[in-house]
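In: below: sequence and its predicted model.
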Amino acid sequence: MSKLLRPARLAATTVAGAASIASAVAAYRSRPRVEPIADAYRIGVNDAVPPQSITVPAKEHMHGPATRATMRRLGLTVAASQIAGLGLLALPNRPRLNALGAGLIGPGLGHLYAKRPIEALVAAASLPVSVSLFFATGNNVAPPLAWIGTALHASRRVEAGRVSTAAPLVASALIAGTYAVERRRRQKVLADQIEDAKGVNTYLSSVELPLRGKNLPEVTAAEELSAAELAMARRLVDVALQDPNDWSNYELIDQFRESAVRYTMTSSLRALQAMQYSRMPAFRGYLSEGQRQLIRKHQQPLVWKYWMWENLWGNLSTNPDPLIRQNIMLGGWLATPIGAYERITGDLQFSEPGALNFVVDSRRSYAYSFTSMLEALADQFETSPFGLVACEPNWVYTLCNTFGATGAYLHSKVHGSDLWDRIGPRYLQGFETEFVTPTGVNRNYLSVRTGFSGPLAAGSIDSLYQRAFAPHLADRAWALTRGAFYQDKDDRWRMMFSEKGSFDAGNYARTAAYGVGLLGGAMREAGDEHLAKAAFETLQENYEVYIDDRGWLTVDGVSSFAHGELGHAMMLRKANWLNLMTKGMPDHWRNGPLLEAVPYPDVMVGRAVSNDGKGLEMVLHPGGAGGRFEVDLGQLVPGSSYKVVGAADAAITAREDGTARLAVDVRGRTEIHVVPA
């Protein structure tokens, strides 16, 4: 009987080999391609953005063309391996090759063929473990190594006369059935999403859009900082001014995922910039110095050397350059605060060649500027089939790319560069085609090697920055995010709260503060002040919020990253980022008098603004016991006299360089006006 079956088994192996080769060739040809940019996405930084509906456009597929091509390539690649495995399993009188083939069908099946069930369990478990590494760190080597490695191991564990072909064959049938079931499931999910989109669009078409016409405020300084906001400012500034290699007050859990210090630093940067633009555009001092310190701190090896490992196991590359390829989770997140710093202060030092230098050792270092950092990103945007760039090997995150695109927008506004033209259209087209689902919510991340994506979210934090160049995306996200709020029986606005479903990205704890910061900030930017307050009330009702003995606003059990996002939401005011990005600093702010420096921490600034480009208004607070101090003014008219109200000096005369020093008594809230005499 075995002699009769031998030709059939050899024929099966031949057919399987041919089918495997055909599947591999088809996989190679299924590579995603870079699509041409549609004219609708070619919007310059100084162009009026054409009005677009925030309703969700009809989609025929669950995924965009690049994602579908990637999933097709993955399916064909796996099929090639499994068909080859079936061919090897069919070979007569070749038990080791049979075991190898069974292992190629699926991890653990080779060991089942060899009748080693315990080893089969271990081999099968290696796949989810390796996939977890793949998801968590971009380790692209782990899954194929686990799959092929266990198959090779099984081929060495076969004993003559002790094999079982049944288990691998049954498993193969189950795998084939799983493919068919999954295909039908996806078709049903798409049909359900298309149906759900009708209800979503009914809601979206009824929403009154924010920040339009008379509802878009002019660029003005808001009210002075409250006591809680001053305490949050104290916290953010104290940490920002720590020594470059001082990592106290940071969570040092890992540098690969959300708790990495780079995210904590950039959240603090955005908080400081929101405070400067909305409350004290005429103040530099410790506020600008803290920003410079945090930007420079990104050069510390702790911040960026994780990339050496990720690039090694994800791209099989030993190049430690942290910005030349992928890693927009460093360059993108940093681009937005550098751009905002330049937009607010006019200080372009980070655009100078070599302003940022990443030193590997005595022989190797990588010097960048804000400009060259974005140019490296632009090269990748222009060649990405997904429109967006990978944060780490394999994984594209929408938020990292939103920050990269925002940085390019700000650079083009400040420098008149073409970086937005190179990055923006690719980002916009990729975001809409690959990352927006048929129901209008966004995929937070996507695997460029598998097409897998998730989780789904409205995109509230993206909306803060997208409104300048893609208001329809921002307003759709804002409208969907409002679903997190409701009115109770007393018509009081509340935020939905569940600690079980909460997540603090900075310490991986189940606390809601991080989410409160994101939602509160999105609502405040859009002008929904009542919803922002509801978010903060949720925080106060469920957590201990207090000012500690350092003068810091503190939420117990909450990470520094979450404190940064809370600070950002607290400092924001209506249209903060929209006005900063599109309008920047009005002439009377840019050219008017400045409060250049105060003796921090003895004196803190609650508000500083020049409303007419001639005078200066400021509110100062003691950082400690209070007393008489000297503060420095700048951008005064050289040689001109000024009248002072509220200070120890009643009058000052500007030096020839437009500076002056003013004596002030700060023993409580101190309001000072400086006006031309």
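Out: Here it is on my side, so go on. A quick note: this is a predicted structure, and the numbers were derived from the prediction, not measured.
In: for the rest of this, base every contact and every neighbour count on C-alpha atoms.
Out: Noted.
In: contacts only, for L230.
Out: L230 is in contact with 604, 606, counting by CA atoms under 8 Å, 6 or more residues apart in numbering.
In: tell me how many other residues surround E432.
Out: The local packing of E432 (other CA atoms under 10 Å) involves 17 other residues.
In: go on, G613?
Out: 18.
In: how close does it sit to N591?
Out: Taken as CA to CA, to the nearest Å, the spacing of G613 relative to N591 amounts to 6 Å.
In: N249 now?
Out: Remark: distance between N249 and N591 (CA to CA) = 37 Å.
In: who's more crowded, the two?
Out: Neighbours of N249 and N591, each counted by other CA under 10 Å, are more numerous for N591; the result is 16 against 12.
In: thought that one was touching G615?
Out: No. Counting by CA atoms under 8 Å, G615 is not a contact partner of N591; they are 11.0 Å apart.
In: skipping adjacent residues, who's closest to Q635 in space?
Out: Among residues not flanking Q635 along the chain, P593 sits closest, at 4.7 Å (CA to CA, 6 or more residues apart in numbering).
In: looking at this structure, which helix is longest?
Out: Of all the segments of type helix in the chain, defined by DSSP state H, the longest one is helix 166-204.
In: same for that helix, what does it pack against?
Out: Secondary-structure packing of helix 166-204 (3 or more CA pairs under 8 Å, 6 or more residues apart in numbering; DSSP states H and E): helix 95-105, helix 109-113.
In: kindly recompute the last result at 6 Å.
Out: Counting contacts by 3 or more CA pairs under 6 Å, 6 or more residues apart in numbering; DSSP states H and E, there are no secondary-structure elements packed against helix 166-204.
In: got another, please set it beside the one above:
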Amino acid sequence: MTGTPARRAIPADDSSKRDAAPFLRYYSMMQSYFQYRMRARYRQRQANALLVYAFLLTVTGALAMDSKVSPAVRPVLLGMTFPGAGFLHWASANQVMLASVLCGVGLSLFLVALLLWFATGNVIAPVLAWTGAALLANAPARFGLTATPSDTALPWLIGPAVLMACLFAWLIPGKQAGCTKPSAARCPAITREPIAIPDELSPEMMRRIRLLLDRALQPTRRFDGFEWRDQFQTAAVRYQVNFMAYTLALAQRRYAPAASCHFAEAQQHLLTKIGDRRMWGYWRLENTWGNLRFDGDPVRHQNIMYSGFTALQMAVGGASRLELHHRGKVQLSYGLDQIMALLDRQYRTSPYGLLACEPNWIYPLCNLITMAGVTAVDGRLGTDRWQQLAEPFLASLDREATRRDGSFIAFRSALTGIAPPAPGGIVMQAFPCLFLNALSPERAQEHWWRVRKRLDHGSWQRLFWPVDVGNYGFSRASSYAATAAAAVEMGDTAIAGECLRRLEIECPSREVDGVIHRERASLWAHALEMLARSGAPDGFRQLVERPAHEHGPRLISAPYPDVLVARAMCEGRGLKLVLHPGHGTSRPLLEFGGLIPDRHYRTGIDDQPFLKADAGGRALLRLQLVGRTSLSLEPVV
């Protein structure tokens, strides 16, 4: 007999099997659920944190009930069940209010310590705040309390109640249970409108980019025009240096790949600046209080907010070696491939598949920037590290750093697995697309679709955080600029244009001595704005995939700011240049390299129609600059 076999009926008298069936189904469902949830490393860390807290509550409770334990120790034991709870041991009669206030103060100090832990990686601060409040509760007289214990056990229920609440939150399905990737039908591709891409920098663009060049080309020990707020969070000067380098590399790639003069010198200066001890000295502190390691080397372990960001800077900027120096003396030196080998090993051995920025804090954005650096180094050195790391990295990104709705978390504690809610607004979802597009364009497109959906249906005033994270000032400059940069990369000209329009309204442009700036915008926001203005659809991805610099004729020296390069392109064996004077009329001396040795070149200039390359392929030309000046070097056959 064919077909579906008949289901065997449970005998009427087999009541035990009938009663067990619902339980078995429930048990099977729970096992499947736990197996799914425990795939993520952060779930295991959260479970471990809950177990540690439960163990702490059990031990303190047992000791408190032990008659052999001195009554003087019980406030300390109570204080170890919950931050500040030790003061409630004295909440008797007329001092309930004072004890409650002291408990609130202890809890507040603990919350401040948690904030310090997040901001600086200081894992010691929360432990000290919790245990310190517990120990201080043993000296009630210092705080105006009489040594009369409370006659209620309610304070001992705070810890178990918190544990049960956390356990309940851990058990129920939540937003952070891992990404459920939307189908292609739900994530249609963003329509990329045709963009008229100019082939040279406009006079306005040159005045804007001068803000970055002026700061990059100053003497390497000087940081005039940079914003010094702190070296631990988003306003750190190293990020200003990094993103200036990314922006100048993109601008050169798009408009002047054959001009190594200003751009190459700026990249070298920025690399020297990022190697200055003032840029990486923070790590000795963070490594000490975050990892309990007394090593000040910012490259060797974790800290991808320095090593990963700098690797990308080196790759797109054409550098091969990073020198960490202090007062003119080199203290450590790393080749680009050495940095990559360290990162490669750490990614392969990381339990999360992602690396920490701050000690034991994992940021998806930092990891995306680092992996963009890995990809760029592959393009520079011909290695294939990204191809080997891509699959596990992207799987880890989905599993450990993405919510069920597909949005990124801002950061996660590697120790506890917890991902606290974070401010920042829509930029926390939009900006990562700039770097994700260089790694996985399909995922970037899906992610940008969700961003675009929120922007189309939400209030921009609410979606964009009103704090410029580049200097902590009250403006949306960095949010608008970062979102515009990502929108340009994703080919969404409508969002990019609207972001730049709103940026101009909120932080109007000002021109001083031929340089355009925005008074309330951070330097980081300026760099991001120029990243948007210099970009094109997939422009950053192309820079990352093929960061190698062009060979052939090129402009290798020109005085800055007397000469501003608007265009420099190799065309066959020739060179096409468009130059502008920086200050009125000038007659600068230009130096060219990469020419055919001992060959004459036509210049297209009436008063100097020819120049001759020397045996090294170099040539000099003094040129009268009056407004926009076009120059074309073509070898004489």
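Out: Looks like it came in fine. Nothing here was measured: the structure is a model prediction, and the numbers come from that model.
In: superposed, what's their TM-score?
Out: After superposition, the two chains reach a TM-score (TM-score structural alignment, normalised by the length of structure 2) of 0.85; 589 aligned residues with a CA RMSD of 3.1 Å.
In: quick one on the thing from earlier: for the residue nearest to Q635 of structure 1, what is the corresponding residue in structure 2?
Out: P593 of structure 1 maps onto P553 in structure 2, with residues paired by TM-score structural alignment.
In: I figured its match hits P597, correct?
Out: No. Proximity of P553 of structure 2 to P597 does not meet the contact threshold set by CA atoms under 6 Å, at 11.1 Å.
In: look at those two and report which has more neighbours.
Out: Higher neighbour count among P553 of structure 2 and P597: P553, with 26 against 15, using other CA under 10 Å.
In: tell me the contacts of that one?
Out: Contacts were defined as CA atoms under 6 Å, 6 or more residues apart in numbering; by that measure P553 of structure 2 touches 575, 593-595.
In: reformat these as JSON lines; add distance to C433 of structure 2, neighbour count and secondary structure.
Out: Listed next are those as JSON lines, based on distance: CA to CA, whole Å; neighbours: other CA atoms under 10 Å; DSSP: H, G, I helix; E, B strand; the rest coil:
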{"residue": "L575", "distance to C433 of structure 2": "35", "neighbour count": "23", "secondary structure": "strand"}
{"residue": "G593", "distance to C433 of structure 2": "38", "neighbour count": "23", "secondary structure": "strand"}
{"residue": "G594", "distance to C433 of structure 2": "37", "neighbour count": "18", "secondary structure": "coil"}
{"residue": "L595", "distance to C433 of structure 2": "40", "neighbour count": "27", "secondary structure": "coil"}
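In: secondary structure element holding V565 of structure 2?
Out: Following DSSP states H and E, one finds V565 of structure 2 within strand 563-571.
In: what is that strand packed up against?
Out: For strand 563-571 of structure 2, where contacts count as 3+ CA pairs under 6 Å, 6+ apart, the packed elements are strand 574-581.
In: give the aligned range of the strand it packs on in structure 1.
Out: So in structure 1, the equivalent range for strand 574-581 of structure 2 is 615-622, judged by TM-score structural alignment.
In: try stretch 474-493 of structure 2
Out: Aligned using TM-score structural alignment, stretch 474-493 of structure 2 spans residues 510-529 in structure 1.
In: do the same with stretch 336-347 of structure 2
Out: Using TM-score structural alignment, stretch 336-347 of structure 2 corresponds to residues 370-381 of structure 1.
In: can you tell me the mean distance of that stretch from structure 2 after alignment?
Out: Once fitted to structure 2, stretch 370-381 of structure 1 is off its aligned match by 1.9 Å on average (mean CA distance after the TM-score superposition for structure 1).
In: buried residues in that stretch?
Out: In terms of neighbour count (16 or more other CA atoms under 10 Å), stretch 370-381 of structure 1 has its buried residues at 370-381.
In: make TSV out of those and add distance to G331 of structure 1.
Out: Shown next, in TSV, are those (distance: CA to CA, whole Å):
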residue	distance to G331 of structure 1
F370	9
T371	11
S372	10
M373	7
L374	8
E375	11
A376	9
L377	8
A378	11
D379	13
Q380	12
F381	13
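In: among those, which lie within helices?
Out: Those of those mapping onto helices are 370-381, per DSSP H.
In: of the residues you listed, closest to L121 of structure 1?
Out: Q380 (41.5 Å; CA to CA).
In: what's the helix or strand hosting G515 of structure 1 packed up against?
Out: Using DSSP H and E, the element containing G515 of structure 1 is helix 513-526. With contacts defined as 3+ CA pairs under 6 Å, 6+ apart, the packing partners of helix 513-526 of structure 1 are helix 460-466, helix 529-542, helix 560-571.
In: contacting residues for the counterpart of A650 of structure 1 in structure 2?
Out: The pairwise alignment with structure 2 assigns A650 of structure 1 to P609, based on TM-score structural alignment. By CA under 6 Å, 6+ apart, P609 of structure 2 lies in contact with 602-603.
In: quick one: contacts for V544 of structure 2?
Out: So V544 of structure 2 contacts A376 (CA under 6 Å, 6+ apart).
In: could you find the counterpart of it in structure 1?
Out: Aligning on TM-score structural alignment places V544 of structure 2 opposite M581 in structure 1.
In: can you confirm its match is in a strand?
Out: No. Residue state for M581 of structure 1 (DSSP: H, G, I helix; E, B strand; the rest coil) corresponds to helix; a strand is not indicated.
In: how near is it to L519 of structure 1?
Out: Distance from M581 of structure 1 to L519 of structure 1, by CA to CA: 20 Å.
In: which element is Y366 of structure 1 on?
Out: Element membership of Y366 of structure 1, judged by DSSP H and E, is strand 365-368.
In: report the buried residues of that strand.
Out: Applying a neighbour-count criterion of 16+ other CA under 10 Å, the buried positions in strand 365-368 of structure 1 are 367-368.
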